[in-house]
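Enquirer: I would like the atomic coordinates for the input below:
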Amino acid sequence: MNDLMAGVYEAFRLLWSFDSNLVEISLRSLQVSFSAVILSAALGLPFGAWLAVSRFRYRRLAIALLNALMGLPPVVVGLVVYLLLSRSGPLGVLNLLFSPTAMIIAQVIIVTPIIASLTHQSLRELWFQYHDLLISLHTTKLQRMKALLWDGRRALLTATLTGFGRAIGEIGAIMIVGGNIDHLTRVLTTAIALEVGKGDFPLALGLGIILILLAVLVNISIHVLSRTEREGTW
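Expert: The predicted structure follows:
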């Protein structure tokens, strides 16, 4: 209980003092997570929509594989990206290891299947409703995908926010490929792990509270800006 109260106090102290190190770490956390989610959404949303409107021989296998990829172990993803970006790896010439870019790549691999799978599940229901109409209008597959993506935008926002929650709380993969380097790749999750290792539980708990507040604030802001609550009452 004492550690909990000390953690709450430490969180408010850091926020009140506008600690420069905390601001830097928080902004880097948001930068990495937002970048990863934007890229993942750009890949996952169209793929999920395509999977919803397409019919091919191994479709069920593809859906099962996509759902399985939602549970990718982050440390395995981190290891694979590390081997690819290391000096002896095929992409070592790019010199991306232990950089925010490497962290973004790892998060994209983790988050994209989540967004794609949730998109497919949401748009599959819409496709059942609109199938006859869109077929009768002789629409192309791309037009069908666009129609489903637009009409299902509220559900897709939820899928994207789910991906963001997964990204901002990630530690295993980004610890491996980022290295938790101060002023370069240290984010809130890796900073928490560092403080726990040092035995500074109040500071670790304070950083954890700030991480939760950031995630909640971002989710609320996106919901307000997109006016999903207002649209839901129409």
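Enquirer: alpha carbons only for contacts and neighbour counts from here, please
Expert: Fine.
Enquirer: Could you identify the helix or strand that succeeds the helix or strand where residue 80 lies?
Expert: Under the criterion DSSP states H and E, the helix or strand holding residue 80 is helix 74-85. Downstream of helix 74-85, the first helix or strand assigned by DSSP H and E is helix 100-136.
Enquirer: Give the buried residues for that next one.
Expert: By neighbour count on 16 or more other C-alpha atoms under 10 Å, the buried set for helix 100-136 is 100-124, 126-127, 134.
Enquirer: same question, stretch 195-205
Expert: For stretch 195-205, the neighbour count (16+ other C-alpha under 10 Å) marks 195, 201, 202, 203, 204, 205 as buried.
Enquirer: and if you look at stretch 174-186?
Expert: Neighbour counts using 16+ other C-alpha under 10 Å place 174, 175, 176, 177, 178, 179, 180, 185, 186 of stretch 174-186 among the buried residues.
Enquirer: Quick one: these as CSV, columns for distance to residue 141 and secondary structure too.
Expert: Rendered in CSV, the data for the buried residues of stretch 174-186 read as follows (distance: C-alpha to C-alpha, whole Å; DSSP: H, G, I helix; E, B strand; the rest coil):
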residue, distance to residue 141, secondary structure
174, 37, helix
175, 41, helix
176, 40, helix
177, 38, helix
178, 40, helix
179, 43, coil
180, 44, coil
185, 41, coil
186, 43, coil
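Enquirer: next up, for comparison:
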Amino acid sequence: MSLSEAALQALRMLWEGDATLWGIVFVSLRVCFFSLLLATPPAVALAFLLANFSFPGRRVLIVLVQTLLALPTVVVGLVMYFMLTRNGPLGEHELLFTQGGMILGQAVLAFPILAAMTLSAVQGADARVAETARTLGAGRVRVAWTQMLEVRFAVMAAVVTGFGRVISEVGCAMMVGGNIAGVTRNITTAIALETSKGEFAQGIALGIVLVVIALVTNAGMALLQGKGGLK
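Expert: Presented below is the predicted three-dimensional model:
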């Protein structure tokens, strides 16, 4: 099959609503949603803790978070594989080669991005916001909430970046999920599989979906930032 024929077949699959194709897309979106839901609260909390409090080991934690940003996804996948395997510390939960295992793995991938970007936003925010809140008698929780409102668009940008990280990675998803059809096969692992088999139509179709998802996500973020008064 030529490339042009594969592209036409890919468009036909998208237009006709191929069940297998959209099932793969649904798996990707579901895993990404729950991984971000799992990773965002502790990552944001850690960022505010590091930004507002001094304690022994703070600098080490910051360096660790920043180091994890560059960690290859396949290394995360390897670590999670050993954690989830039958003899691993989480083996009793039988999460290996399941969507639950993929969610954990991708939450680990998203965590440092969310924490590092939020930390940078809080540290770069106008210090007068927190000072004014303290002057008005706000406690630490209220001050943190005021800071959160101040940097909310930066936090949203961190979530969008984390979404892009997890939906486009293949190493961790392949190692932890196992690329099982109808269960853990997501967009990136399906593209890798179909391309290796020389079946390009589904890979092209899924690539188109991935690009559209990225465009829609970033366009939505830009729209929200515009409404927030950001240029």
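Enquirer: average gap between the helix holding residue 80 of structure 1 and structure 2?
Expert: Helix 74-85 of structure 1 differs from its equivalent in structure 2 by a mean of 1.3 Å after superposition (mean C-alpha distance after the TM-score superposition for structure 1).
Enquirer: what angle sits between that helix and helix 100-136?
Expert: For helix 74-85 of structure 1 against helix 100-136, the angle between stretch directions is 110 degrees (axes from the mean of the first three to the mean of the last three C-alpha atoms, to 10 degrees).
Enquirer: what packs against helix 74-85 of structure 1?
Expert: With contacts defined as 3 or more C-alpha pairs under 8 Å, 6 or more residues apart in numbering; DSSP states H and E, helix 74-85 of structure 1 has these neighbours: helix 100-136, helix 172-178.
Enquirer: Next, the mean deviation of the last one compared to structure 2.
Expert: Right, helix 172-178 of structure 1. Helix 172-178 of structure 1: mean distance to aligned residues in structure 2 after superposition is 0.5 Å, counting by mean C-alpha distance after the TM-score superposition for structure 1.
Enquirer: Which elements pack onto that helix?
Expert: Under the contact criterion of 3+ C-alpha pairs under 8 Å, 6+ apart, helix 172-178 of structure 1 touches helix 74-85, helix 100-136.
Enquirer: For residue 71 of structure 2, which three-state class applies?
Expert: Classification of residue 71 of structure 2 into helix, strand or coil gives coil, according to DSSP: H, G, I helix; E, B strand; the rest coil.
Enquirer: ok, so what distance separates the residue of structure 1 most remote from its centre from residue 130 of structure 1?
Expert: Computed with C-alpha atoms, centre = their mean, the maximum C-alpha offset from the centroid of structure 1 is found at residue 136, amounting to 37.3 Å. Separation of residue 136 of structure 1 from residue 130 of structure 1 (C-alpha to C-alpha, to the nearest Å) stands at 10 Å.
Enquirer: hmm, back to that, mind putting the helices and strands packed on helix 172-178 of structure 1 in JSON lines, distance to residue 10 of structure 1 included?
Expert: Putting those into JSON lines (distance: least, C-alpha to C-alpha, whole Å) gives the following:
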{"stretch": "helix 74-85", "distance to residue 10 of structure 1": "29"}
{"stretch": "helix 100-136", "distance to residue 10 of structure 1": "27"}
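Enquirer: Residue 2 of structure 2 and residue 201 of structure 2: what is the separation?
Expert: Relative to residue 201 of structure 2, residue 2 of structure 2 is positioned 10 Å away (criterion: C-alpha to C-alpha).
Enquirer: ugh, wrong one, residue 179 of structure 2
Expert: Where residue 201 of structure 2 is concerned, residue 179 of structure 2 sits at a distance of 18 Å (C-alpha to C-alpha).
Enquirer: Check residue 77 of structure 2 too.
Expert: Distance of residue 77 of structure 2 to residue 201 of structure 2, given as C-alpha to C-alpha: 28 Å.
Enquirer: quick check: longest helix of structure 2.
Expert: In structure 2, taking DSSP state H as the definition, the longest helix is helix 19-52.
Enquirer: helices and strands around the next helix or strand after that helix, which ones?
Expert: The first helix or strand that comes after helix 19-52 of structure 2 along the chain, using DSSP H and E, is helix 58-68. Using 3+ C-alpha pairs under 8 Å, 6+ apart, the elements in contact with helix 58-68 of structure 2 are helix 99-124.
Enquirer: can you rerun that using 6 Å?
Expert: Here helix 58-68 of structure 2 touches no other helix or strand, going by 3 or more C-alpha pairs under 6 Å, 6 or more residues apart in numbering; DSSP states H and E.
Enquirer: compared with structure 1, how much does that helix deviate?
Expert: Comparing helix 58-68 of structure 2 with its match in structure 1 after superposition yields a mean distance of 1.7 Å (mean C-alpha distance after the TM-score superposition for structure 1).
Enquirer: So what angle separates the directions of that helix and helix 99-124?
Expert: Between the axes of helix 58-68 of structure 2 and helix 99-124, defined by the same axes, to 10 degrees, the angle is 120 degrees.
Enquirer: quick one: helix 58-68 of structure 2 to chain centroid distance?
Expert: For helix 58-68 of structure 2, the distance from its own C-alpha centre to the chain's C-alpha centre is 19 Å (C-alpha atoms, centre = their mean, to the nearest Å).
Enquirer: and if you look at stretch 145-154 of structure 2?
Expert: From the chain centre to the centre of stretch 145-154 of structure 2 is a distance of 20 Å (C-alpha atoms, centre = their mean).
Enquirer: same question, stretch 111-127 of structure 2
Expert: Here the centre of mass of C-alpha atoms in stretch 111-127 of structure 2, compared against the chain's by C-alpha atoms, centre = their mean, lies 16 Å away.
Enquirer: what does it contact?
Expert: The contact list for stretch 111-127 of structure 2, computed with C-alpha atoms under 6 Å, 6 or more residues apart in numbering, reads 39, 43, 44, 47, 65, 69, 155, 158.
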